[in-house]
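>>> Here is a sequence with its predicted model. Questions after.
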Amino acid sequence: MFGEHELKTQFIRIADKKIHLLEEKGGIIRYRRENVEKLIKNSGEKLKVLPSPALGYGVRLLMVKFKEPLVIPPRDSITGFVEAPVEIDVKVGDLTIDHFIVGKEKYALYGTLEAGVICRYHVSSFYTEEPESIGMAKLIVSNPSPEWKSLERVVIPIRGTSMYYESTKAYYPLLVVTIKNHNPEVNNTGKPPKEGLSAVGEGLSLPNFLMRW
């Protein structure tokens, strides 16, 4: 699924979508996906199917609500995974020839009607072991305070983020959530969540995001 594919007759399945490559005369490859169709002159390059952050209509934040809120003891932490939506970039060389969304596309308002922002929205359990999902994020949730803390959701800065992948899974960078007071602070570290993954982007940290609401 993710990674490089030969430009030859084949099907490439990505979750609920399917890409069809068809060899034609003169070194031409016909690319089809639903109502998208392109003709590619085969020069020996490979087709790259890469994960992309779930920006949708141009949002900068992804809000993941936990099915079961986390409760963390004082001066303790918990590490786990959440499922997260991703989008797909299809490239030849450095040129994007197709971009699409897999799964259902949902949005929600984060904050108040007067000062809030629209963000991508997803509901997920918090898993202590990596789930079987096409897209996910690894979280380290830390409570350095002397009090018990609860966390019901995480709001992740995703515009400009790097992404990581292996053949069947896509990952957001490692996320560190620190609950200092009443406002959790989210750090998109830019770092891979585990070893052995391929990278899309430079792996740079994004500015921390303070969850005020």
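It's in. Numbering: from 1, shown residues only.
>>> from here on, contacts and neighbour counts on C-alpha atoms
Will do.
>>> Please name every helix or strand in contact with the longest strand belonging to the chain.
Using DSSP state E, we find that the single longest strand of the chain is strand 61-72. Applying 3 or more CA pairs under 8 Å, 6 or more residues apart in numbering; DSSP states H and E, we find strand 61-72 packed against strand 117-124, strand 149-157.
>>> Kindly spell out which helices and strands sit in contact with the first one.
Applying 3+ CA pairs under 8 Å, 6+ apart, one finds that strand 117-124 contacts strand 61-72, strand 76-83, strand 107-110.
>>> buried ones in the longest strand of the chain?
The neighbour-count check on strand 61-72 (16 or more other CA atoms under 10 Å) flags 61-66, 72 as buried.
>>> let's bring in a second one:
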Amino acid sequence: MQEILGRHVLKRDMEERTILLGSNKVVFGSEGTAFRYRRYDGSALVSDSLIVTDSRETHLGIFPNPPTRVPREVAKNVYIKFKSPVIVDHKSVAVLYSKIPIEIGVYRQHKDEELLIDVFSLTPPRYALYGTPEAGVVCRYVEADAATEESALEVKQYEEARVRIRITNDINNVIRVSRIIIPIDDVVLEHRNDDAWVPGSVEMQLDSAFGKDVVSVRLMDTRVKRIDKTSAKKTEDTLIFSMDGGY
């Protein structure tokens, strides 16, 4: 069985192909001298694109995306509330695995560029405010387990992505971590065998300055924007979040 996540080749005069993802039915194939992409949610047509090209074949990419665009671009961060708090000793490091929701992005790909033509989610998005009503940040919200072994974490295909979290406690107290805010805007998720994960590591650093806890979250070894996009690549320096509202 061909994987759903990845690049799909559309050839002239090909038979129409249908992919079922939850309540979504993705249909694509050739239409005269062009190609047609459609997506139905139930019986309702919710996305329709005509791809016009001189070539006898084109490429359609279906990839896991960060959860930032459905139903619209509301949040750039993911708020994970751990179902059970994580206790970390003073001056120590804990490595955990958890998961975040994902969206499915559909791209028209051509040579060294691509264009997002559709994006959808198999689960209704949830949001939460991190911080105060006056200065807080709206985040995509999820309640998730935390595990010390990657294999112990159950991740739903097409709905969730695995994430590795490294907590470094440099303060002189034992801490209780019940939540983490992850900057996820434009991060390129990896996939294999239709499983998805956040590449690299989420680094949560706890330190103290002037008698106050300082908590920062940074993504390491993580790419932003797809390498075959024509727009400028962002740097990892933008993938930092300061958890001033507590952890």
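Nice, I can see it. All of these numbers come straight from a predicted model, not from anything done at the bench.
>>> Tell me how the two chains score on TM-score.
In this superposition the chains share a TM-score of 0.84, using TM-score structural alignment, normalised by the length of structure 1; 206 aligned residues with a CA RMSD of 2.4 Å.
>>> which part of structure 2 lines up with the longest strand of structure 1?
Counting by TM-score structural alignment, strand 61-72 of structure 1 falls onto residues 77-88 of structure 2.
>>> Report the mean deviation for that stretch after fitting onto structure 1.
After superposition onto structure 1, the mean distance of stretch 77-88 of structure 2 to its aligned counterpart is 0.6 Å, using mean CA distance after the TM-score superposition for structure 1.
>>> for that stretch, the distance to its chain's centre please.
17 Å (CA atoms, centre = their mean, to the nearest Å).
>>> want to throw the buried residues of strand 61-72 of structure 1 into TSV with distance to Ser125 of structure 1?
As requested, the buried residues of strand 61-72 of structure 1 are exported to TSV (distance: CA to CA, whole Å):
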residue	distance to Ser125 of structure 1
Leu61	19
Leu62	15
Met63	13
Val64	9
Lys65	8
Phe66	5
Ile72	16
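>>> which of the residues you listed sit farthest apart?
Greatest spatial distance in those: Leu61 and Ile72, 24.2 Å, computed using CA to CA.
>>> For Glu190 of structure 2, see how far away the residue nearest in space to the middle of structure 2 is.
Among the residues of structure 2, the one closest to the centroid is Pro66, at 2.3 Å (CA atoms, centre = their mean). Plainly put, Pro66 of structure 2 is 11 Å away from Glu190 of structure 2 if you go by CA to CA, to the nearest Å.
>>> ok, now Tyr130 of structure 2?
Tyr130 of structure 2 is 27 Å from Glu190 of structure 2, by CA to CA.
>>> The corresponding residue of structure 1 for Ala135 of structure 2: how many residues sit nearby?
Matched to structure 1 by TM-score structural alignment, Ala135 of structure 2 sits across from Ala115. For Ala115 of structure 1, the number of neighbouring residues by other CA atoms under 10 Å comes to 8.
>>> Over to the one 3 residues further on?
Ile118 of structure 1 sits with 17 neighbouring residues when counted by other CA under 10 Å.
>>> Please name the spatially closest residue to the corresponding residue of structure 1 for Val188 of structure 2 (chain neighbours excluded).
In structure 1, Val188 of structure 2 lines up with Ser162, judged by TM-score structural alignment. Leaving aside its sequence neighbours, Ser162 of structure 1 sits nearest to Gly201 (CA to CA, 6 or more residues apart in numbering; 4.6 Å).
>>> just how off-centre is stretch 39-55 of structure 2 within its chain?
That offset, for stretch 39-55 of structure 2, works out to 23 Å (CA atoms, centre = their mean).
>>> Now it: buried residues?
For stretch 39-55 of structure 2, burial by neighbour count (16+ other CA under 10 Å) applies to 39-40.
>>> for stretch 133-141 of structure 1, same thing?
For stretch 133-141 of structure 1, by 16+ other CA under 10 Å, it's 134-141.
>>> Between all of those residues, which two are at the greatest distance?
Farthest pair in the buried residues of stretch 133-141 of structure 1, by CA to CA: Ile134 and Val141, 22.3 Å.
>>> Aligned counterpart of Lys91 of structure 1 in structure 2, please.
Counting by TM-score structural alignment, Lys91 of structure 1 lines up with Tyr107 in structure 2.
>>> what's the nearest residue to that match if we skip its chain neighbours?
Closest to Tyr107 of structure 2 by CA to CA, 6+ apart is Leu116, at 4.4 Å.
>>> again, but for His59 of structure 2
Val9 (4.7 Å).
>>> so that neighbour sits right up against Ser55, yeah?
No - when contacts are counted by CA atoms under 8 Å, Val9 of structure 2 is not listed as touching Ser55 (11.9 Å).
>>> Neighbours of Glu114 of structure 1, how many?
For Glu114 of structure 1, the number of neighbouring residues by other CA under 10 Å comes to 6.
>>> What number of residues are in the vicinity of whichever residue in structure 1 pairs up with Glu203 of structure 2?
Alignment note (TM-score structural alignment): Glu203 of structure 2 maps to Val176 of structure 1. Residue neighbour count, defined by other CA under 10 Å, stands at 19 for Val176 of structure 1.
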